[in-house]
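Participant: Provided below for reference: sequence and predicted model.
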Amino acid sequence: MLDRGSAEPWLNGGMLERLHPDVRGVITEYGAQVNEVGVLPIRGFYLYGSIAMGGYTPGRSDVDFVAVLDRMLTQAECSRLAAIHGHVASCWPSPEMNGIYVMRDQLGKLPHEISPYPCYYGGQFLEADLFECNLVTWHQLKEQGIALRGSRQELDYAVDWDQLLARMKENVESYWRPWVYESAKPDTRKGMALSERSAVEWGVLGLTRLYYTFRENNITTKAGAGVYALERLPATSHPILIEALRWREGKPTLYRSASERRQDALLYLHEMLAACETAAEEAAGRR
């Protein structure tokens, strides 16, 4: 593993020091490798997501990043980046890096407005994809992004909040509602997966994040959404919310059986679908 000091000519060392040690280790290794190559056209490197929102959870959160390019990457440069990410993952299996490499004029754009770009997620480097090309990504980056290279002043695009809310409402109907209904069938893959704590956390907190946004006109972390719901929803919803938060914290389950937990999760998810629908309509009325 390279010495962390070798990354500092390329990355903002002062900002690095503020990060969780695990995140700092991953980013420092990445920066050292990119700095060693020395010819990659990366003008800006930003963190967003849970790290930028102060909700990083060791063992659960990823390192979400956006790298801004001076020019499009060549195939050879993509190969170098793929090797760099592979090296970093071998040195730091957790947290996992997930991010995109885009031109400045691609920031803030939607899939129908731009061509696919290089990205790294799930342990794979892809030369052309549209991973995380959505208004939530661009809003988080612009409002809360951490600049480790470059300046936040370069994030001079605009995000239409009304359009973001409209797309979130579409997401509830096109993704979450089918996901919940499919998860209610015990003989399907999703139905069986909901017996696992990780799937419960994914569904319960993921849908609750949308509810938070509709209600508060803001974006928060999964954990933040869970705490928000605990403070505002009836006590009958609390056990499954607490369970989802405990999984994120690496704490053991409080449920006596997986079937009981699954039943509570399904009840909560169906109620949250209705709550999101109502909250989305109210949000549209306030605009």
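Facilitator: Received, thanks. Numbers count the residues shown, from 1 in each chain.
Participant: from now on I want contacts and neighbour counts done on CA atoms only, so please keep to that.
Facilitator: Will do.
Participant: what about A199, which helix or strand?
Facilitator: Applying DSSP states H and E as the criterion places A199 in helix 197-216.
Participant: same deal with T57?
Facilitator: T57 belongs to no helix or strand, assigned by DSSP H and E.
Participant: from C119, how far off is it?
Facilitator: Applying C-alpha to C-alpha, to the nearest Å, the value for T57 to C119 is 23 Å.
Participant: the two: which is more packed in?
Facilitator: C119 (25 against 16; other C-alpha atoms under 10 Å).
Participant: what lies in contact with the helix or strand that the more buried one is a member of?
Facilitator: For C119, the element it lies in under DSSP H and E is strand 117-121. Outside of strand 117-121, the residues within contact range by C-alpha atoms under 8 Å, 6 or more residues apart in numbering are 73, 78, 82, 85, 97-102, 125-131.
Participant: try 10 Å
Facilitator: Residues outside strand 117-121 that contact it (C-alpha atoms under 10 Å, 6 or more residues apart in numbering): 62, 64-67, 72-73, 78, 81-82, 85, 96-103, 106, 125-133.
Participant: now, which of those lie within helices?
Facilitator: The members of those that map onto helices under DSSP state H are C78, L81, A82, H85.
Participant: comparison target, given below:
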Amino acid sequence: MPTDALLDRFLTGLAPLAPVAVWAHGSLAGGDYQEGRSDLDLIAVLDGPVTPRTVWRLGLLHARLRDAPLAGQLHCTYLTPGTVHDAGRRHVTWAHQQLFKRTVTPVTRRELHAFGRVLHGEPPRHLLPPVPDAQLAGFVVRDQRDFWRPAVRRPHLWKQDVWVDLGLLTLARATVTLRDGRLISKREALAELPALGAPGEVVEDIARRRYGTPEAPTGEWTARRAELTRDYLGPAIDTLVASYD
């Protein structure tokens, strides 16, 4: 299986950096992983400070994996025992074929506690502090209000599959988290969308592309899908945020 082969190569290459733990989150841990479609979302806790030399070694590790199937979908954020508690800290991350820094969000932290998959070393509960419900809810509301709502106003984004998919699925996941206090998979979020009033044509389109056999879209459908998505998503986000802000 290409996924297992890539993870084995990654863990072998990471071993000289003495990781304390390596965890999977997202679909790879949550049971909704689609090989060749889903990302491989990882967190590694390294036993020592992330120095400029460490960053160079991480870049070299990922460069050596580029020939492997699915390597472009492997994303990993690197923490240390001394930085793992700081939810606002930006950590070195490999994603989209480059190194940069980003935080480990409360959603990711809660995922790791709820169903994180241990690939190496210590389990998340031994290293990560728990995520209070209020912290999780606050992040979800801010993400909808400050990221997704402004994005709805940028029409060109919504002609891309990834924006349509993530925009609607993230809204459904946010709704369930705020309503029930739990995290759900993208497949579960897709099932929630009809009850939330999402346009049926778009929901079916997402289902075909994620779980079926997609057809090449026409320009007419791409434009119509963008309009349907934006017309629905803007008011839906406003309603959700107003209910919990």
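Facilitator: Received it, and whenever you're ready, just let me know what you need. Computed from a prediction, not measured in an experiment: that's the story for all the values here.
Participant: can you calculate the TM-score here?
Facilitator: Aligned and superposed, the two chains score 0.87 in TM-score terms (TM-score structural alignment, normalised by the length of the second structure); 242 aligned residues with a C-alpha RMSD of 2.4 Å.
Participant: about what we covered before: quick check: PyMOL command selecting the buried ones in the contacts of strand 117-121 of the first structure.
Facilitator: The buried subset of these, as determined by 16 or more other C-alpha atoms under 10 Å, is captured in PyMOL by this line:
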select buried, resi 62+64+65+66+67+72+73+78+81+82+85+96+97+98+99+100+101+102+103+106+125+126+127+129+130+131+132+133
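Participant: roughly how far does the residue of the second structure most remote from its centre sit from P214 of the second structure?
Facilitator: In terms of distance from the mean C-alpha position of the second structure, E220 ranks first, at 29.5 Å (C-alpha atoms, centre = their mean). Per C-alpha to C-alpha, E220 of the second structure is found 16 Å from P214 of the second structure.
Participant: do D41 of the second structure as well
Facilitator: With the distance defined as C-alpha to C-alpha, D41 of the second structure ends up 24 Å from P214 of the second structure.
Participant: K101 of the second structure now?
Facilitator: To P214 of the second structure, K101 of the second structure is 34 Å away according to C-alpha to C-alpha.
Participant: go on, Q160 of the second structure?
Facilitator: Remark: distance between Q160 of the second structure and P214 of the second structure (C-alpha to C-alpha) = 14 Å.
Participant: tell me the spacing between G59 of the first structure and R248 of the first structure.
Facilitator: Per C-alpha to C-alpha, G59 of the first structure is found 8 Å from R248 of the first structure.
Participant: the two: who's more crowded?
Facilitator: Shown here are G59 of the first structure and R248; by other C-alpha under 10 Å, R248 has more neighbours (20 against 13).
Participant: check which helix or strand covers the counterpart of the more buried one in the second structure.
Facilitator: Residue pairing (TM-score structural alignment): R248 of the first structure is matched to R210 of the second structure. Remark: R210 of the second structure resides in helix 200-211, with elements defined by DSSP H and E.
Participant: mind checking what helix or strand follows that helix in sequence?
Facilitator: Downstream of helix 200-211 of the second structure, the next assigned helix or strand under DSSP H and E is helix 219-244.
Participant: packing partners for that next one?
Facilitator: If you count contacts as 3 or more C-alpha pairs under 10 Å, 6 or more residues apart in numbering; DSSP states H and E, helix 219-244 of the second structure packs onto helix 133-142, helix 149-152, helix 161-180, helix 200-211.
Participant: tell me how far the shortest one lies from the chain's centre.
Facilitator: Between the mean C-alpha location of helix 149-152 of the second structure and the chain-wide mean there is a distance of 18 Å, by C-alpha atoms, centre = their mean, to the nearest Å.
Participant: measure the counterpart of L110 of the first structure in the second structure to R173 of the second structure for me?
Facilitator: Matched by TM-score structural alignment, L110 of the first structure corresponds to A87 in the second structure. Distance, A87 of the second structure to R173 of the second structure, using C-alpha to C-alpha: 21 Å.
Participant: please apply the same query to G138 of the second structure.
Facilitator: With C-alpha to C-alpha as the criterion, G138 of the second structure and R173 of the second structure are 14 Å apart.
Participant: ok, these two, which is more surrounded?
Facilitator: R173 (22 against 14).
Participant: mind checking how far the more buried one is from A24 of the second structure?
Facilitator: Plainly put, R173 of the second structure is 19 Å away from A24 of the second structure if you go by C-alpha to C-alpha.
Participant: one step back: SS state for the match of L110 of the first structure?
Facilitator: coil (DSSP: H, G, I helix; E, B strand; the rest coil).
Participant: in strands, which of the contacts of strand 117-121 of the first structure fall?
Facilitator: Within the contacts of strand 117-121 of the first structure, residues falling in strands by DSSP state E are 64-67, 97-103, 125-129.
Participant: just give me the match in the second structure for V200 of the first structure.
Facilitator: V200 of the first structure maps onto V164 in the second structure when the alignment is built from TM-score structural alignment.
Participant: over to V66 of the first structure?
Facilitator: By TM-score structural alignment, V66 of the first structure lines up with I43.
Participant: with R215 of the first structure instead?
Facilitator: Checking TM-score structural alignment: R215 of the first structure goes with R179.
Participant: its match: neighbouring residues, count only.
Facilitator: Burial of R179 of the second structure is recorded as 11 neighbouring residues (other C-alpha under 10 Å).
Participant: that one and F139 of the second structure: what is the separation?
Facilitator: Taken as C-alpha to C-alpha, the span from R179 of the second structure to F139 of the second structure is 14 Å.
Participant: what do you get for G31 of the second structure?
Facilitator: 24 Å.
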